[in-house]
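[1] the sequence and its predicted three-dimensional model are supplied below.
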Amino acid sequence: MAGKKKRVAMSALFLAILIVVAGCNSGQSNNSSSSGNSAANTSASASSNADTNSATASDAPKEKVKISLFLGNGANTKFPIGIQTDPVAKIIEEKTGVQIEITRNPQKDVAAQVNTMLASGDLDDITYVAGDYSQDIAKNVTAAAKSGQIIPLDDLVAKYAPDIMNNPVLKARTEFNKKYASPDGQLWSITTYGGTTLETRPSDGIFIRWDLYKQLGYPQINNDDDLIKLLSDMKKLEPKTKEGKPVYGVGGWFGEGSGWGEALFRYGYAWSRGYYGYPDLVAYYDAVNRDLYAKNAITDTDSPYWNGLRFAYKLNQAGLLDPDSATQHYDQADEKLKNGQYLMFFSGWQLGEPANYFKSVGEEYKGYVALPAFQGHGNIQAMVNETSGYQYVISKNCKNPEAAMRLINFLSTPEGSRLVNSGVEGQTWEMKDGKPAYTDAYVQESQSTSDWESTNLQTGLSLYNLLSPWSGNVISPFDKAYFNLNMEPGYISKNYSDVEIDAMAHYGVQNLTDIYLNSAKTVMFINYDSLFQPMSDELKTAAANINSYAYKNEFKVIFAKNDDQFAKAQKSFLDGVAKFKPDEVYNYYKTEMAKAKPVMDPIINEAEKNYPFK
């Protein structure tokens, strides 16, 4: 099970490149001892001859190959430095002959860290490459190929990766990479952690204190004004926590600066309405219509951006916005959420934090559930990573590229994908009535711990899952269960909270996902911008100036004293931002989206056939 998600660069959330570089050092082992809802998801079965072609333990070389990994994916775990000896790493070593070595952990700004590594040539054998834009990541790979730092993979895949060659889905990814992620038509990267995934809960939604919502009689919430009234009524019911701390409707962390500091209204609000904000404020992705938002978001006052600002203004007017939002950082806001001081939040990955607090003070009956999407909007419930997952390339200096490809091939098998997502059979999971399921001991531990970093290091779960070609929400063709057994209905049902059980009863459904599938059009996040051509330097400068100007002026709008001041602040904002060429930046997005859609839409349409979306 994954631990708490860390902050990641918003613009690179769904596309990253893993690079196998800088010498896969071959060395003799020192003989050291060992110290993934009922809706159908993309099936990996499309389908492989994995059982007949997979490498076995007997195929592993007698000489061990040491490969260092830089898992700079905003990983939840701080690895011990050196050869990894967790149970999953030992099985990988047994199956492939590869010893996984960690030489460093990611810093807060992973993109800057990786750029420094690239500039200095100080790279691990497998290195994550980040960038401010999706196109920058591909650009780094292309540059590495052109400079001779990496080798083409066509022959290696043909000789040493039968589980890629014999799986139509994985083979299609290689063909896509040759055409759209290559400087010359050769294969330079292998896409990993792909597939189309369905979330149990919205990735971002309007998560409210359901126990208070129940006390108020489940009022119908149709728009932002209804929501603000609901939060006001909730605050009247619970103005303070059990420990006497003040309760607010919501909190921001504006002190973090442009981008992450604007998450409350720029990202969370937009996502909960079915929009995704691109790195530049002029453009939003409209997930309901699968296209660019039809107008320039920073100049259109009815855009997701301006509606987010207006919502924050109304929250402040109603006394619902935490007054510390203007200066506090994420860690401070997160601590308040953990302590039950916020009645609403947007990010689904924060759900477990207040639950632990309520449990610690004997208030398990309290908790949060996401409301269904407002009419005309959509819950972003699915993530499409058919072409934009993580990827490998292999370094020119790799002393044993055959072993590197054997490792990639093993993780392409159902066995390897289950291993890195759910751990070792017999330790964390076992076969029950012909289906894989977590052991009772692991389920008990997972329900009692809040220290997921230590648990993952002990079990090996979710440490290397981004190296698999399949995300955990994909169904294995071998046993028809999710690679990540967290997604299995039997496991999920054991972990529903009291408020989630009440919400299912209120909406008349048997599992949580159906609340969102039945209530409104459930939509996909699609990474169209992975195909965008890079911006010109002139447009990048203009976009950066727009973002900087917005951060310096949008809080004058949020903290306006009344509607007249709001209108004046808005007009001043619009007059000022006009000098930074916002329409030219928006036209870049419009042009690139028009070119990307004919390529991506057939792929997405094929993926959607596996889903009961409405």
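    Thanks, I have the structure now. The shown structure was predicted, so the numbers you read here are calculated from the model rather than taken from an experiment. Residues are numbered from 1 along each chain as shown.
[2] going forward, measure contacts between C-alpha atoms and count neighbours the same way
    Will do.
[3] go ahead and measure how far the helix ranked longest in the chain is from the middle of the chain.
    Scanning the chain for the helix with the most residues, using DSSP state H, yields helix 582-608. The chain centroid and the centroid of helix 582-608 are separated by 21 Å under Cα atoms, centre = their mean, to the nearest Å.
[4] same for it, what does it pack against?
    strand 291-292, helix 537-558 (3 or more Cα pairs under 8 Å, 6 or more residues apart in numbering; DSSP states H and E).
[5] buried residues, the last one. List them.
    When neighbours are counted by 16 or more other Cα atoms under 10 Å, the buried residues of helix 537-558 are found to be 539, 542-543, 545-547, 549-551, 553-558.
[6] out of the residues you listed, which comes closest to A263?
    Checking the buried residues of helix 537-558 against A263 with Cα to Cα, the nearest one is Y551 at 11.4 Å.
[7] what's the distance between the nearest residue to that closest one once chain neighbours are set aside and I546?
    Nearest residue to Y551 in three dimensions, chain neighbours excluded: S258, at 5.5 Å (Cα to Cα, 6 or more residues apart in numbering). Between S258 and I546 the distance is 11 Å, computed by Cα to Cα, to the nearest Å.
[8] the stretch 351-500 of the chain: strands as residue ranges?
    Using DSSP state E, counting those that start in this stretch, the strands of the stretch 351-500 of the chain run over 368-370, 380-384, 390-392, 394-395, 429-432, 435-438.
[9] one more to weigh against that first structure:
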Amino acid sequence: MKTSMEDGKHEKKSNQRMLSAALIAGTLAGCGSDNSDSTESTAVESTAGDSTESADSSDGETEGNSKYKDFITVDVFDSMANYQGIQSGWFAKIVKDKFNMELNIIAQNVAGGGDTLFQTRSAAGDLGDLIITGCGNGRLQNLVTAGLVIDMTDYLKDAENVHRYDSAIETTSQLVEEDGIWAIPSESSSNSPTTSSEGLEPNYGAYLRWDAYKAAGYPELNTLEDLLPALQKMQEAVPTSDSGKQTYAISLFKDWDGNLMSNAKPEASLYGYDEIGFVLAKADGSDYQSFIDSDSAYVRSLKFLFEANQMGLVDPESTTQNYDTLFAKYQDGQILFSPYPWLGQSAYNTDANKAEGKGFMLAPIADECIFSYGCQVNGNGGNAGIMIGSKAEDPQRLADFIDWLYSPEGIMESCAQTASTCGPEGLTWEMKDGEPVLTDFGKQALYGETVNVPDEWGGGTWKDGVSALNYKAVNQLDVNPETGICYDYTTWSSVLENQDNTLYADWKTQTGAETTMDYLTSHDQILVAPGSGYAVPEEDSQISTLRGQCKASIVDYSWKMVFASNEDEFNSLLAEMQDTLEGLDYQTVLDYDMECAKAQNDARVATVKQYEEEHGTDAAAEETADGSADDSAEADTSAGIDTAADSADTAEAEVTEAPEE
């Protein structure tokens, strides 16, 4: 089985990597540079802020897009997107001003989920002008073979930004037999693969409405199941939302369901598991589980949600609502538990709420050890890559756009729902005394308030203007070479120093920690799976057919189990699901996925070894940018790297990480 780490027909390129890796140490209060001279002299100037042309004008003659005379609409097939339609607002204006084009987002997450839309458009011979989708499981090779994407080599020959990540591009190119650059992988990083990619907050966690948790008396949480009585007390203590609606501890949605019920995965991730196919693989390589085993972490999660529903803690609209509806409920304070920081915190942790002690903060569970994604030195093409469709009207313009997405300006301005970059300089942030700081507008927009964007920046609300691509080109913890500081604004010293609010003060008093990662690190409750860029190989048609049947049953039965009328029905449905899947030859697919999980683990080992050889250092003990030893959790989890598992890399998994912000 071919992995991205095996010797292939492509010779490894020597490349320019950005080696200003600022690993987050201790309280993660740095991620900066003391080279203030270069910082001040190279601050990015926002094109959008200098232009007064509206996002929907099409004369193509304004300064900044004179290279592109004809206005075009670009169809973007995007497996990561949670919005479908024409990009609007401030990001639309930036794209219009710079490239004289608009983005028409085609989102499978919105169009019913799954691969139906992908298959339909592929069969029609035109997937999109710009394509964002996973490259693993043979998908990229199939796109190349079918003539649906183009070789970008010549179009990127003068690119200034993507070639910083040539090593990651080469790794993704090894997924295709033909020579060429067919896709640029997402989330490329120059940081160590054993460094957590997640900044101050892990991707998963028990984030509770802290004011409700406080009102309930800070119930002790020793296990996942202890959350249930705690959430019940919280719901009783805060029975109504800010607008007077009934509160619920938990609210669910179906948008990201793939191989499993996506909303049942975070609870398993609290204990170090991530999915690959039908396998839950623990980050330290110590355990591999089938989803449907009666004692699996997934079934435990389903039982947790079932019991929550029995207690009246689950929003009854969970089976019919989408992500946008869910997010609005979080904004109103109607939901009390968030399994992701970027959901509850981004929706509700406004300055005004935090001043009142209201907002989502991590409530540590004593026995948890949370899965964390390591930085992807070879990119994360298995999860998502960006390509140019063969029917594109102006491929050079799209190549220029892709290159811009990988530029410091593009990384900052195309802030995704699930990322912590903050948008255009001059609007949400500015440079002061050689350091980036959030503007007053930025503080409002980035912490959940509904704010209107000035007309000269595109108008509309901030939220409506955020990039619908939901694409993370580069890891947010990499250093912006034009500021000398991390792209992730939550790690900026100016932001960390501005935590003087009632919410944070109470959380700090209760936990004794400065940040979430500080707490998890000091309590050995974070487990980093080294990033390698591994992508599952193409599965044969038999496996694909069986998988399609099996995953549909898993998702269907999972929802039925959560909303079962009693425990007997829950157990009966579990047994029925297991019997049904046995009849569908689930075991054949599981055996294949187990092989992939172990190959992924091998890729982790090889990536860490390669990084150490290239940098002459122990990746787990790499020094920070200022020369001090990194004793953070991100670098202190090397004990399991020889058997570490990575992120979910199946084609279906590309939608499960999709939201944020």
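    Everything's here; your move. Keep in mind that what you see is a predicted model, and the values were worked out from it rather than measured.
[10] so which of the strands of the stretch 351-500 of structure 1 is the most surrounded?
    strand 394-395 (a mean of 28; mean count of other Cα atoms under 10 Å).
[11] relative to E335 of structure 1, which of the strands of the stretch 351-500 of structure 1 is closest?
    When the strands of the stretch 351-500 of structure 1 are ranked by proximity to E335 of structure 1 (Cα to Cα), strand 368-370 comes first, at 16.2 Å.
[12] whereabouts in structure 2 does that closest one align?
    Counting by TM-score structural alignment, strand 368-370 of structure 1 lines up with residues 360-362 of structure 2.
[13] start to end distance for stretch 560-568 of structure 2?
    13 Å.
[14] tabulate the helices and strands packed on helix 582-608 of structure 1 (JSON lines), appending distance to A578 of structure 1.
    Formatted as JSON lines, those follow (distance: least, Cα to Cα, whole Å):
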{"stretch": "strand 291-292", "distance to A578 of structure 1": "21"}
{"stretch": "helix 537-558", "distance to A578 of structure 1": "9"}
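[15] so which of these is nearest S519 of structure 1?
    strand 291-292 (21.9 Å).
[16] what packs against that closest one?
    By 3+ Cα pairs under 8 Å, 6+ apart, strand 291-292 of structure 1 packs against strand 284-286, helix 582-608.
[17] most tightly packed of these?
    The most buried stretch of these, if neighbours are counted by mean count of other Cα under 10 Å, is strand 284-286, with a mean of 27.
[18] so that strand matches what in structure 2?
    With TM-score structural alignment applied, strand 284-286 of structure 1 matches the range 280-282 in structure 2.
[19] contact partners of the matching stretch?
    Contact partners of stretch 280-282 of structure 2, identified using Cα atoms under 8 Å, 6 or more residues apart in numbering, comprise 272-275, 287-291, 297-298, 371, 597, 644-645.
[20] can you pick the most crowded of these?
    A645 (39 neighbours; other Cα atoms under 10 Å).
[21] what is the equivalent residue in structure 1 for that residue?
    Checking with TM-score structural alignment, A645 of structure 2 has no match.
[22] please identify which of the helices and strands packed on helix 582-608 of structure 1 is closest to L321 of structure 1.
    helix 537-558 (10.1 Å).
[23] so that closest one versus helix 582-608, what angle?
    In terms of direction (axes from the mean of the first three to the mean of the last three Cα atoms, to 10 degrees), helix 537-558 of structure 1 departs from helix 582-608 by 90 degrees.
[24] which neighbouring elements make contact with helix 537-558 of structure 1?
    Under the contact definition 3+ Cα pairs under 8 Å, 6+ apart, helix 537-558 of structure 1 sits against helix 304-317, helix 563-577, helix 582-608.
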